[in-house]
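>>> For reference, the sequence and a predicted model appear below.
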Amino acid sequence: RQQRKLSRKKKGSHNWYKQLLKVQKLYRRIKNIKKDIKRKGILSILRTNPQFITIENLNIKGMMRNKRLANSFQQIGLGYIVEWLKIKCRDYGIELRQVDRFYPSSRICSDCGHTQPMPLNQRTYHCNHCGMMKDRDINASINLKQATDYTVIV
């Protein structure tokens, strides 16, 4: 609403500048709320005192080229999350591991190690080898925890 009010004002007028300040304050507030949520989320993970945290080396620039996903990835701010995670892992003395972006974390069965293709529209991982069924993201996170081929960042 504030942005629409600004667009109706005559550019350069006194009222336009007053409205511009309102819009800037609003955007600053939204930015600070998002930053606070990210920081509190990372701190809640770190306060569980894990031995290590494993993340994937994601191609964020490549993801930003996808017009359907670009806005979502920009809103999340993955780059900021990774940088803040590095800083806090250094402060807390927690090892931060990074797995290669081509590591098939979603395609490996976390129970038996069997690899099978996993299309993006399929949200449940069903292993044809051992019959295990788990949510795709939970299975991938277990595989990242069990990963042996990684680089230590912090």
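Great, that's in hand. Just so you know, these numbers come straight off a predicted model, no measurement behind them.

>>> When you work out contacts or count neighbours from here on, use the C-alpha atoms and nothing else.
Fine.

>>> Please spell out which residues along the longest helix seen in the chain are buried.
The residue-count maximum for a helix in the chain (DSSP state H) belongs to helix 14-46. Within helix 14-46, the residues that count as buried by 16 or more other Cα atoms under 10 Å are 16, 19-20, 23, 35, 38-39, 42-43, 46.

>>> Stretch 1-11 too?
Leu6.

>>> residues in contact with the residue nearest the centre of the chain?
Residue closest to the average C-alpha location in the chain (Cα atoms, centre = their mean): Leu78, at 4.4 Å. Leu78 makes contact with Ile60 under the criterion Cα atoms under 8 Å, 6 or more residues apart in numbering.

>>> swap the cut-off to 10 Å and go again
38, 58, 60, 84 (Cα atoms under 10 Å, 6 or more residues apart in numbering).

>>> doesn't Gly79 make contact with the first one?
No: the pair Lys38 and Gly79 does not pass the contact test of Cα atoms under 10 Å, sitting 11.2 Å apart.

>>> let's bring in a second one:
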Amino acid sequence: MAKQNKAYKFRLYPTDEQALIIRKTFGCVRFVYNKMLAERTAMYELLKEDKEALKKVKHPTPAKYKREFEWLKEVDSLSLANAQLNLDKSYKAFFKGKSKFPTFKSKRHKQSYTTNVVNGNIQLLHGHIKLPKLKLVKIKQHRQIPTDHKIKSCTLSMTSSGKYYISILTEYEKEIERRKIKNVVGLDFAMNGLFVDSEGKKANYPKFYRQMLGKLAQEQRKLSRKKKGSSNWNKQRIRVARIQEKVANQRKNFLHHKSKELVSNYDAVIIEDLDMKGMSQALKFGKSVADNGWGMFTSILKYKLNEQGKQLVKIDKWFPSTKTCSSCGNTKPMPMSVRIYTCSCGYIGDRDHNSAINIKKEGIRLVAIA
């Protein structure tokens, strides 16, 4: 039996005292992370020409700072240890060439910290969750965690509007059998509606962000007129944050439902390996790409397919799916302004549908080779 992981996210309702401890922990984790990073940065600048010497350097741990800063002892020690692990991970990724050099965390950075299960310090108990330093915190557990799932760690976070959430990472044993591929679908990313599939169906994404743009702009203008840091400024900041959170929640809910629908009907989903960052920076595409949430959608789709032994297949982003005729295989230039594909063989079809069919065919070819 192979070990699998699954996370469950729930809303937390801490008391004022518990909320204060949580916010203190956010600050302490950020402080320790930045302190360790500052020392590592200084050492890197000093020894970057001597990689062997750099490898032998002993890096500071949270224990060092606890002796100097007594208030660090007030928060969960495991949260500080995880800050060190996160920095180690980022540092190693940099030296492997997988990411840029780690950057300092500001107060605007995502407010969160992670703690681990040690000797039953984390338990779910009748509408509450027992957590280190916090004791029992009220939780809105909208679905049950299976009894065979063992809690490994918890990540507490706070949104910009002041809501608290907990993500519970669990581990369980399950042998996932790879499904035989019978039903396959190709998806072509559509700027104005998430995707068009190879059957000709459109996702019809509601464009939640664009729907809310007018109201959001109005509330942001009000925020800009208020004195930064004042009580009224903070109230208005929360109003803006709530609108943004509503859009994010609507988007996530839609993506979950749409991905579930695909996973239920197909054994393999074929998509293009797109550069979303590059597309978002392209002329006029920024808001459309951000609104769609294609990156989030593919991540959700991947883990749901994997859970059922199904596959998400990515084809090369340079594959000419748009330029190729899905009927005869001929290629021709296809400017963005041309929405209907017309071929000399007689084929006439929607640009995105034609592309989705080609993506499906290429995906089936790759799966057959594998």
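All right, it came through fine. All values derive from a computational prediction rather than experimental measurement.

>>> Now list whatever residues contact both of Lys38 and Gly79 of structure 1.
Leu85.

>>> Would you map the helices across structure 1?
Listed in chain order, the helices of structure 1 (DSSP H) span 2-8, 14-46, 60-64, 70-76, 78-92, 136-146.

>>> In structure 2, point out the residues matching the shortest one.
Think helix 60-64 of structure 1. The counterpart of helix 60-64 of structure 1 in structure 2, counting by TM-score structural alignment, spans residues 276-280.

>>> which of the residues in the matching stretch are buried?
Met279.

>>> try stretch 273-289 of structure 2
Neighbour-count burial for stretch 273-289 of structure 2 [16+ other Cα under 10 Å]: 274, 279, 288-289.

>>> and the match of helix 60-64 of structure 1, how far from structure 1 on average?
In the superposition with structure 1, the average deviation recorded for stretch 276-280 of structure 2 is 2.0 Å (mean Cα distance after the TM-score superposition for structure 1).

>>> Please work out which residues outside that stretch touch it.
191, 282, 285-290, 293-295.

>>> Reformat these as a markdown table; add distance to Thr114 of structure 2.
Below are the contacts of stretch 276-280 of structure 2 laid out as a markdown table (distance: Cα to Cα, whole Å):
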| residue | distance to Thr114 of structure 2 |
| --- | --- |
| Met191 | 36 |
| Ala282 | 36 |
| Phe285 | 35 |
| Gly286 | 32 |
| Lys287 | 32 |
| Ser288 | 33 |
| Val289 | 30 |
| Ala290 | 28 |
| Gly293 | 26 |
| Trp294 | 27 |
| Gly295 | 24 |
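
>>> which among these gets closest to Gln18 of structure 2?
Comparing the contacts of stretch 276-280 of structure 2 against Gln18 of structure 2 with Cα to Cα places Gly293 closest, at 33.6 Å.

>>> my guess is that closest one meets Arg251, correct?
Yes: Gly293 of structure 2 lies in contact with Arg251 (Cα under 10 Å); the separation is 7.4 Å.

>>> how about the helices in the stretch 51-200 of structure 2?
Remark: helices assigned in the stretch 51-200 of structure 2 by DSSP state H, counting those that start in this stretch are 51-56, 62-68, 77-95.

>>> Return the most buried member of these.
helix 77-95 (a mean of 17; mean count of other Cα atoms under 10 Å).

>>> In structure 1, what stretch matches that helix?
Under TM-score structural alignment, there's no match for helix 77-95 of structure 2.

>>> same for that helix, what does it pack against?
Judged by 3 or more Cα pairs under 10 Å, 6 or more residues apart in numbering; DSSP states H and E, helix 77-95 of structure 2 is in contact with helix 16-47, helix 62-68, strand 111-116.

>>> wait, what's in contact with the spatially closest residue to Ala81 of structure 2 that is not a sequence neighbour?
Sequence neighbours aside, Pro62 is the residue nearest to Ala81 of structure 2 in space, at 6.6 Å (criterion: Cα to Cα, 6 or more residues apart in numbering). Residues in contact with Pro62 of structure 2, defined by Cα under 10 Å, 6+ apart, are 29, 32-33, 35-36, 72, 77-84.

>>> Now render the residues you listed as TSV, adding distance to Ser337 of structure 2.
Listed next are the contacts of Pro62 of structure 2 as TSV, based on distance: Cα to Cα, whole Å:
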residue	distance to Ser337 of structure 2
Val29	50
Val32	52
Tyr33	49
Lys35	52
Met36	52
Leu72	59
Ser77	57
Leu78	55
Ser79	52
Leu80	53
Ala81	53
Asn82	50
Ala83	49
Gln84	50
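
>>> closest to Arg210 of structure 2 among those?
Of the contacts of Pro62 of structure 2, the one sitting nearest to Arg210 of structure 2 (Cα to Cα) turns out to be Val29, at 35.7 Å.

>>> excluding its backbone neighbours, what's nearest that closest one?
Spatial nearest neighbour of Val29 of structure 2, chain neighbours left out: Leu80 (5.5 Å); criterion: Cα to Cα, 6+ apart.
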